[in-house]
Structures are given as structure tokens and as C-alpha cells.
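K.L.:
predicted model follows, preceded by the sequence.
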Amino acid sequence: MDDKTRMTHITGIAAPLLIDNLDTDQIMPKQFLRIITREGLDKGVLFDLRFDPDGRPKPDFVLNRAEYKNANILIGGPNFGCGSSREHAVWGLQQLGVGAVIAPSFGEIFFSNALNNRLLLIVLEPEKIALLLQDLAIDKRLDIDLEKMEIRCASHVFGFVLGARHKKMIVEGLDMVGATMQLLPQIEAFEQTYHAAFPWGKVLFSEAPQEASA
């Protein structure tokens, strides 16, 4: 379903989750996949990192620290979201309140799943992330301008690249179906042109087959 709320900025607290090759099994462990709805996935996000074997929060884990309690932006390590394909990892991060992840690189399938679900992923060079982290040590808040495609922190502004389709989906609140439906006039025009050129390829089901008489 589309979210019709237009989103031009993601602003908030950024938490450093600097783990190389953080895979989707760590982001959303397998025991939380046995569901028939998406509800409650926030409880499973980074479960083994956030909680001890008795289910108590680990006080030294970054997202359990008071200053990052309401973090909605993550600064990740390289190859963030590698591993198996599971959209549950994306849905869980969103339910936890995460709106964007900034990292040097991402797992390919996770990257596609995230952007198609309106979770913003930003690829930023390691040297720029180092400067970003220096600023976050002073002021933990970031502003991501989706229209100008800029990250603004305490003393730096970093540009980033986002494909036109994904930018449109995130800004305008479109899912894959919604984005496709916006192309309906082009789709119908192609269909008419195609069938005019190749009429034998068009099959009409205007009438249901008649049952044979007894």
C-alpha cells in the first residue's frame, strides 16, 4: 500500500553501528521469521546484539544507550545487509523507527529490498563517513535532504546519489505497485502499439466459453 505522505527530509539522531558485513541474519534472526503478518518485527531487530541470553538489554550496545534511544538514522559498516534475502530485516528496521542507513556499501539484495520499501540507503565513501562520525561526536543530529540529496551535519554537507525511480518512491510515498501505476498511460500506449503491429499476439477473453449442451 502507498503512503501518500510526502517526505523531503529525514532528520534525527544518528547512531554508529560500525559492524563490517552485518548480515540479514543478524539484523533479523531466523526465529522471528515465523509470522504471518509483519507486526512485532521490531522486537527481533539485532536481537543477539541488543539482548543477553536472558532477554535483558545489553547496556553497552549502542542502541541501548540513552543518547541513542530515539535514533532513526544508522551509520553502518561496509557490506551492510549482506547474507540471505529477507525483507523482514527491512521491515523490522522500519518498525524500530529507522528511516535511513548510511554506509560505505550494502548487500545487493538488501539494497533493493530496502529502497523498494521506502527505507533510504545512502552509499557514502569511507573518508566522508569518518568526517561524519567526527561531527556526530559533537552533535548527534543529522538532516538528510531528499530533494537536494544532501546530508547535513555539524560542520559538513555531503552529497549523495539516489536513482530517480527510488527517489520518487521515497519522496512521494510509493510502493512498487504505486510506482508502476504511475506509468499506466505509457503501458497502455505500448500495449496498443504492440497489438497493432502484432495482432496475432492478442488473445481476447471477452466471452466465457459456452458449456456443451447435454
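P.N.:
Great, that's in hand. Quick caveat, the model's predicted, so the values are computed rather than measured.
K.L.:
from here on, contacts and neighbour counts on C-alpha atoms
P.N.:
Noted.
K.L.:
which residues are in contact with residue 29?
P.N.:
44, 45, 46, 47 (Cα atoms under 8 Å, 6 or more residues apart in numbering).
K.L.:
so it versus residue 171, what's the distance?
P.N.:
Counting by Cα to Cα, to the nearest Å, the gap between residue 29 and residue 171 amounts to 30 Å.
K.L.:
ranking by neighbours, what's the top pick from the contacts of residue 29?
P.N.:
Using other Cα atoms under 10 Å as the neighbour criterion, residue 45 leads these with 26 neighbours.
K.L.:
surely it is within a strand?
P.N.:
No. Per DSSP: H, G, I helix; E, B strand; the rest coil, residue 45 lies outside any strand segment and is coil.
K.L.:
I'd say it and residue 25 touch.
P.N.:
No. With contact defined as Cα atoms under 8 Å, residue 45 does not count as touching residue 25 (9.6 Å).
K.L.:
re earlier: farthest pair in the contacts of residue 29?
P.N.:
The span of these, defined through Cα to Cα, is set by 44 and 46 at 6.2 Å.
K.L.:
where do the contact lists of the two overlap?
P.N.:
Common neighbours of residue 44 and residue 46 (Cα under 8 Å, 6+ apart) are 27, 28, 29.
K.L.:
next, count neighbours for residue 116.
P.N.:
Residue 116 sits with 19 neighbouring residues when counted by other Cα under 10 Å.
K.L.:
contact partners for it?
P.N.:
Residue 116 makes contacts with 166, 169, 175, 176, as judged by Cα under 8 Å, 6+ apart.
K.L.:
mind doing that once more with 10 Å?
P.N.:
With contact taken as Cα atoms under 10 Å, 6 or more residues apart in numbering, residue 116 is in contact with 90, 110, 165, 166, 169, 170, 174, 175, 176, 179.
K.L.:
presented hereafter is structure B, for comparison with structure A:
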Amino acid sequence: MQPFTTLSGRAVPFGAANVDTDVIIPARFLKLVTREGLGKGAFAAIRETPGNLFDRPENAGAPILIAGDNFGCGSSREHAPWALMDLGFRVVIGPSFADIFSGNSFKNGLLLVALPQAAVDRLMEVAAEGQPITVDLENQVVTTPYQDRWEFPIDPFRKHCLLNGLDEIGLTEAAAPEIDAYEARLSAERPWIAGAAQR
């Protein structure tokens, strides 16, 4: 997983509330066997309209999405954060996020930033003007060129994992010395277990 420290860039001012995972990535696009390529199906119903927000040239490569309340509700598909990341987003800012979507996003390195509605409304204005937004995970702040500044909460464990690029595999690999020591001790204390494992 790619570490996340500070990101500054254009934001897509989406802002719709109660966007479920079927809107983020419709079920018909879930036939792929890899994560790559899911971005093509992200927000498919919205992107069918010419001139939609996501396909405007000025928003190409924008790493930040400004969302509305209860973003990511609906089914628990992990494909939703995969599709967002494949589309180029590293951060979603909104007033609130569905719990399962929040967990899936964290495990895949997509940072979700919860801010009060007034702050999100202000960021929508800044994004609509094409001004960059900066998200600093280390200091837990979102800023704009207009001196706007908002602090955001994040679970310390999630912050540690995102800053260091640690997914569940990375966390396990980081504990390899402790795991090896435990296995060596177990093998010495209970050799019949180790012998059974070798058979």
C-alpha cells in the first residue's frame, strides 16, 4: 500500500448525499478479476451524461473528491474504494461515511476525511473555482489557498497504517520477528506440534 502523508491538488466538487456503492461502481462492472480497470465503471450512470463532472478535462487526474453526507452507503462491496482509487482519487472529504465503506477504504489506502457540513460547503466553493486543496494527514488538517483551515479526527491506528503504507499483509510482515520467535519457542516447548506440522 502506498504511504499517505500530504496531498495537494484539484478536487472534484461532487457533493451528492447518500451515494451508495452501486452508484460508485455498478454491479455490472464487478466481473473483473483485478482491481485495475474498475475506474472505467466508476459513477457510470452519472458519466453517461455528456459534460458530467467526472469527465470534464479540468478535473482529469484530480486526487480529491468532495462528497455529501453518508457517502458509500449500501452494499459492502470492496470494489467501491478500488474503483475510486483506479479513477485517481486518494482522498474523499465529506460530512460522514458509511461504516463498511469506511473500513474498506482504510484497508485499501483511501483516506476519508470527515468535516462539518459548513466546511464541506466551503470546500465545494474552492473546488468549483479550481483552486487546490491540501490534506495533511500527519497534522490532520485540510487547508486552502484562502487560509481556510480545518482539523479532522482520525483513529490513531488508521493514521499509523496510512502514514506508513501498511495494509493487513504489511502489518503481518512487520511482526515477522515476533512471529518467528514465537514459532521457535513453540517448537522448543512442544516439539510434537512442530513435528506434526512437518508431516
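P.N.:
Nice, thanks for sending it over. Every value quoted in this text rests on a predicted model; they were computed, and no experiment measured them.
K.L.:
can you list the contacts of residue 29 of the first structure in a markdown table and add distance to residue 6 of the first structure?
P.N.:
Output for the contacts of residue 29 of the first structure, formatted as a markdown table (distance: Cα to Cα, whole Å):
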| residue | distance to residue 6 of the first structure |
| --- | --- |
| 44 | 29 |
| 45 | 26 |
| 46 | 29 |
| 47 | 32 |
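K.L.:
nearest to residue 97 of the first structure among the residues you listed?
P.N.:
residue 45 (11.0 Å).
K.L.:
give me the contacts around stretch 160-178 of the first structure.
P.N.:
1-9, 112, 115-125, 144-151, 179-182.
K.L.:
counterpart of residue 26 of the second structure over in the first structure?
P.N.:
In the first structure, the residue paired with residue 26 of the second structure is residue 29, using TM-score structural alignment.
K.L.:
how much space separates its match from residue 111 of the first structure?
P.N.:
Noted for residue 29 of the first structure: a distance of 18 Å to residue 111 of the first structure, by Cα to Cα.
K.L.:
again, but for residue 129 of the first structure
P.N.:
The separation that residue 129 of the first structure has from residue 111 of the first structure, given Cα to Cα, amounts to 18 Å.
K.L.:
would you list every one of the strands in the first structure?
P.N.:
Using DSSP state E, the strands of the first structure run over 9-17, 73-76, 100-103, 120-123, 141-145, 150-152, 157-159.
K.L.:
so which of these gets nearest residue 63 of the first structure?
P.N.:
Across those (criterion: Cα to Cα), the nearest stretch is strand 9-17, sitting at 7.2 Å.
K.L.:
give me the range in the second structure that that closest one lines up against.
P.N.:
Per TM-score structural alignment, the counterpart of strand 9-17 of the first structure in the second structure is residues 6-14.
K.L.:
mind listing what's buried in that stretch?
P.N.:
By neighbour count on 16 or more other Cα atoms under 10 Å, the buried set for stretch 6-14 of the second structure is 7, 8, 9, 10, 11, 12, 13, 14.
K.L.:
in the first structure, what stretch matches stretch 97-105 of the second structure?
P.N.:
Here stretch 97-105 of the second structure aligns to the first structure at residues 106-114, judged by TM-score structural alignment.
K.L.:
buried set for the matching stretch?
P.N.:
Applying 16+ other Cα under 10 Å to stretch 106-114 of the first structure flags 106, 107, 110, 111, 113, 114 as buried.
K.L.:
what comes into contact with that stretch?
P.N.:
Contacts of stretch 106-114 of the first structure (Cα under 10 Å, 6+ apart): 21-24, 76-91, 93-94, 100-101, 105, 116, 119-123, 166.
K.L.:
related to what we said a few turns ago, can you lay out the strands of the first structure as TSV showing distance to residue 206 of the first structure?
P.N.:
Listed next are the strands of the first structure as TSV, based on distance: least, Cα to Cα, whole Å:
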stretch	distance to residue 206 of the first structure
strand 9-17	48
strand 73-76	52
strand 100-103	48
strand 120-123	44
strand 141-145	50
strand 150-152	52
strand 157-159	53
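K.L.:
ok, so of the buried residues of stretch 106-114 of the first structure, who is nearest residue 203 of the first structure?
P.N.:
Taking Cα to Cα as the measure, residue 203 of the first structure sits nearest to residue 113 out of those, at 34.4 Å.
K.L.:
the second structure: which residue goes with residue 47 of the first structure?
P.N.:
Using TM-score structural alignment, residue 47 of the first structure pairs with residue 44 in the second structure.
K.L.:
show me what contacts its match?
P.N.:
Listed by Cα under 10 Å, 6+ apart, the contact partners of residue 44 of the second structure are 22, 23, 24, 25, 26, 29, 54.
K.L.:
pull the contacting residues for the counterpart of the last one in the first structure.
P.N.:
Using TM-score structural alignment as the criterion, residue 54 of the second structure maps onto residue 63 of the first structure. Going by Cα under 10 Å, 6+ apart, residue 63 of the first structure touches 15, 16, 17, 46, 49, 50, 57, 69, 70, 71, 74.
K.L.:
check the residues you listed and tell me the two furthest apart.
P.N.:
Largest separation among the contacts of residue 63 of the first structure by Cα to Cα: 57 and 74, giving 18.8 Å.
K.L.:
related to what we said a few turns ago, for the contacts of residue 29 of the first structure, which one is nearest residue 190 of the first structure?
P.N.:
Lowest distance from residue 190 of the first structure to the contacts of residue 29 of the first structure (Cα to Cα) belongs to residue 45, with 43.4 Å.
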